[in-house]
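Colleague: model this:
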Amino acid sequence: MITVWAPDGVGEVRHGDDLADHLLGALSECDLADGDVVCVTSKVVSKAEGRDVVGDRAEAIVRETRRLVARRGSLSIVVNRLGLTMAAAGVDASNVETGRVLLLPEDPDATARRLRADLLERTGAGVAVVVTDTAGRAWREGQTDIAVGAAGLRVLDDHAGRVDPYGNTLAVTAPAVADELAGAAELAAGKLARRPFVVVRGRGDLVLPPGEDGPGAAALLRPEGADLFGLGAREAVLAALRGSDDDRAAFGGPADAVELRDLLAGLTGAEVGLVDGAIEVVSEDGRTGWVVAVAAYAHGWLVDERAPVGVRLRPITT
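Modeller: Now for the predicted structure:
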């Protein structure tokens, strides 16, 4: 059985406050136990760490942004300095004084490790800690909470190699249990009830022994280029047309040569062949050369200017 509860009575968190004090002060009717998972919202972590700063929200978003993913009007989806893909870089202007904005914690995994160590020292309980924040999802309306920091937790429950009840061997199934715990915590806490701490009991199998903090929530981030949706639809088209080296990583590694050859043949109607690992497109039509160059860029290939006839392409890694 899994039990999830969010204690009432947590006061306003301010810069310099001890988060363990706030949590333990609210747990008057129940003690922490080995195997519990303590979830804490990034909002109160940021307040305790002084990430509540004076400034314009739009300017703060720019400072916190590492790369733009998509923009529609005033809404921007970006990869922020923590590597998280979020709306507005995770910069929050709610529940703070007018003229101030709240930035995400400086290092949520480090915060989770410190809080975990504090709780072990003060209660003797070997718990895991998850720092949560709210994020939207591609293809689905609404938002849910995810783990942006973690300590003492197996953040992924890798099922590779396990066998299902029908005898099928699983290959890629890996529930993001840290995110699932964050979502369960949000259900118990609510958005407006001022309950920033949640305790989840019943998944001690995911909690690591004291002294083992695990990889943290950073392990849930896909490497640059490994995600199939590194840019928005419009932004991907514009990036391919620009052909800048700065945008290449978002498109991932080079496509298979046969796959790209067949794509170019269908796209241009030209003669396309493979020669010593390169792709050659035979055409005297200038527009065909331009189309090939754009398609090659989007698939991780370069136009080889040394080609004697037509257009020759080579993978960017060679």
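Colleague: switch to C-alpha atoms for all contacts and neighbour counts from now on
Modeller: OK.
Colleague: okay, and A265 sits in which element?
Modeller: Applying DSSP states H and E as the criterion places A265 in helix 257-268.
Colleague: right, and the helix or strand after that helix?
Modeller: strand 271-275.
Colleague: which neighbouring elements make contact with that next one?
Modeller: When contacts are defined as 3 or more C-alpha pairs under 8 Å, 6 or more residues apart in numbering; DSSP states H and E, strand 271-275 sits against helix 257-268, strand 278-282.
Colleague: contacting residues around the longest helix along the chain?
Modeller: With secondary structure taken from DSSP state H, the chain has its longest helix at helix 108-123. When contacts are defined by C-alpha atoms under 8 Å, 6 or more residues apart in numbering, helix 108-123 is touched by residues 19-20, 32, 42, 45, 125-131, 148-152, 210, 213, 216-218.
Colleague: and this one, please, so the two structures can be compared:
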Amino acid sequence: MSLQAWPLEGIGEIRAGDDLAQVIVEHLAEPLDDGDVLVVTSKVVSKAAGLATTGDRESLLEAETARVVARRAQTRIVRTHSGLTLAAAGIDASNLEAGSVIPLPRDPDGAARELRTRLEALTGVRLGVVVSDTAGRAWRIGQTDIAIGAAGIAPLLSFAGVEDAYGNLLAVTSPAVADEIAGTADLVAGKLSGHPVVVVRGLPGEWFGAHDEGAAALIRDDGGDLFGLGARDAALAAVSRGDLPAGFPAPDEDDDLVALARAGADLSLADVTVAADGSLEVRALSEDGAPEAYVEAGALAERLRVLARALQRDVVIAVVSD
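Modeller: A predicted model of the protein is given here:
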């Protein structure tokens, strides 16, 4: 595969109500070909949709947040109503008039589909569209662009069942094609150069088609997300009252509740046994009534309660005496 990518020059300020597809076509240095992908930043999509506001940023963040994933001081990582997990819901104030902020497109995949339909009508060629935004990564410093919307291009490939060069059968390898296209466009455009649209050419023809799933196919649902909450936030949820929040890790039936609790206990002072009815009985191990044994028994019981909540086990836990 040999790719070409270049930014469109001269696109000025996009304003509410602008025909973004028409603006793109007017700034093409050469005609588009079948199989070209237009990567468009979410900022200009939101601007054209009239989403920029001078309202209160905090109120906008609350409105855009489906749930908080992690919180540290003033920083909030949240899951938006469209399923994206981003710092401050992706709300941005850069490249806007002073005092203005702008959220992400309400329906990024829908915006990509509409833009693709309009571009294909104007150009007469088959295209893909990726709506991109900048995001951090949970385990790495820095940011990269990702696809938050896609149309006409496969967002994800699956190599499951394919043999590698050594004859090994692949099981889970799934390149995030739309994200890689977005990252390519970001490198070409330059973060500070004011190029909101990039053309990427040379992708395999079999990657193109309806692909109605869009970039939403790249989002893990709550049940499959092992990191649906930050470590601190998961711990707080585990010790809190009420229902566990969405995003709390799904339980693993292989986890041994009793073994996990005993691993952190002083078993010379207290221990736990499983009663005939399945309840857990915690006992202080002291023949002379030493207070430290009862303290350890209480701590063990609380550890069991937190673990039972975290593992979503419905079990009765009691401190008993013989």
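Colleague: hmm, back to that, the longest helix of the first structure maps to which residues in the second structure?
Modeller: Aligned by TM-score structural alignment, helix 108-123 of the first structure corresponds to residues 108-123 of the second structure.
Colleague: try stretch 177-185 of the first structure
Modeller: Stretch 177-185 of the first structure corresponds to residues 177-185 of the second structure when matched by TM-score structural alignment.
Colleague: report the mean deviation for that stretch after fitting onto the first structure.
Modeller: Between stretch 177-185 of the second structure and its aligned partner residues in the first structure, the average distance after superposition works out to 0.5 Å, using mean C-alpha distance after the TM-score superposition for the first structure.
Colleague: mind checking how far that stretch is from the chain centre?
Modeller: 16 Å (C-alpha atoms, centre = their mean, to the nearest Å).
Colleague: please apply the same query to stretch 309-317 of the first structure.
Modeller: The gap between where stretch 309-317 of the first structure is centred and where its chain is centred comes out at 34 Å by C-alpha atoms, centre = their mean.
Colleague: got it, and stretch 77-96 of the first structure?
Modeller: A distance of 11 Å separates the centroid of the chain from that of stretch 77-96 of the first structure, by C-alpha atoms, centre = their mean.
Colleague: now do the buried residues in it.
Modeller: Along stretch 77-96 of the first structure, these residues count as buried under the neighbour rule (16 or more other C-alpha atoms under 10 Å): 77-80, 82-93.
Colleague: just the ones of the residues you listed in strands?
Modeller: With strands defined by DSSP state E, the entries of the buried residues of stretch 77-96 of the first structure inside them are I77, V78, V79, N80, T85, M86, A87.
Colleague: which one of these is nearest D276 of the first structure?
Modeller: The shortest approach to D276 of the first structure among these belongs to V79, at 38.0 Å (C-alpha to C-alpha).
Colleague: and that closest one, how close does it get to T65 of the first structure?
Modeller: Summarising the geometry, the distance separating V79 of the first structure from T65 of the first structure, computed by C-alpha to C-alpha, to the nearest Å, is 6 Å.
Colleague: which neighbours do the two share?
Modeller: With contacts taken as C-alpha under 8 Å, 6+ apart, V79 of the first structure and T65 have A89 as neighbours in common.
Colleague: before we move on, back to that, just send the ones in strands among the buried residues of stretch 77-96 of the first structure back as TSV, with distance to E259 of the first structure too.
Modeller: Formatted as TSV, those follow (distance: C-alpha to C-alpha, whole Å):
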residue	distance to E259 of the first structure
I77	30
V78	30
V79	29
N80	33
T85	29
M86	32
A87	34
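Colleague: tell me what the helix ranked longest in the second structure is packed against?
Modeller: Ranked by residue count under DSSP H, the longest helix found in the second structure is helix 291-310. Using 3+ C-alpha pairs under 8 Å, 6+ apart as the contact criterion, the elements in contact with helix 291-310 of the second structure are helix 231-239, helix 257-263, strand 270-274, strand 280-284, strand 317-320.
Colleague: go again with 7 Å.
Modeller: Under the contact definition 3 or more C-alpha pairs under 7 Å, 6 or more residues apart in numbering; DSSP states H and E, helix 291-310 of the second structure sits against helix 231-239, helix 257-263, strand 270-274, strand 280-284.
Colleague: contacting residues for A150 of the second structure?
Modeller: Residues touching A150 of the second structure, when contacts are defined by C-alpha atoms under 7 Å, 6 or more residues apart in numbering, comprise D109, A112, V129, V130, V131, G214, A215.
Colleague: ok, now M86 of the first structure?
Modeller: M86 of the first structure makes contact with I77, V78, V79, A135 under the criterion C-alpha under 7 Å, 6+ apart.
Colleague: check P7 of the first structure too.
Modeller: Going by C-alpha under 7 Å, 6+ apart, P7 of the first structure touches A26, L27, R195, F197, V198.
Colleague: aligned partner of it in the second structure?
Modeller: Alignment of P7 of the first structure against the second structure is given by TM-score structural alignment, with L8 as its counterpart.
Colleague: how far away is its match from A297 of the second structure?
Modeller: As defined by C-alpha to C-alpha, L8 of the second structure lies at a distance of 69 Å from A297 of the second structure.
Colleague: distance of the closest residue to A21 of the second structure other than its chain neighbours relative to L104 of the second structure?
Modeller: Counting by C-alpha to C-alpha, 6 or more residues apart in numbering, A21 of the second structure lies nearest to L119, which is 5.5 Å off, once chain neighbours are set aside. Distance from L119 of the second structure to L104 of the second structure, counting by C-alpha to C-alpha: 21 Å.
Colleague: how about L86 of the second structure?
Modeller: Using C-alpha to C-alpha, L86 of the second structure is found at 11 Å from L104 of the second structure.
Colleague: could you say which helix or strand contains L32 of the first structure?
Modeller: Secondary structure here is read from DSSP H and E; on that basis L32 of the first structure sits in neither a helix nor a strand.
Colleague: thought it was touching G124?
Modeller: No: here L32 of the first structure lies out of contact with G124, judged by C-alpha atoms under 7 Å, at a distance of 8.7 Å.
Colleague: out of the two, which sits in the more crowded spot?
Modeller: Residue environment comparison for L32 of the first structure versus G124 gives the larger neighbour count to L32, 20 against 14, counting by other C-alpha atoms under 10 Å.
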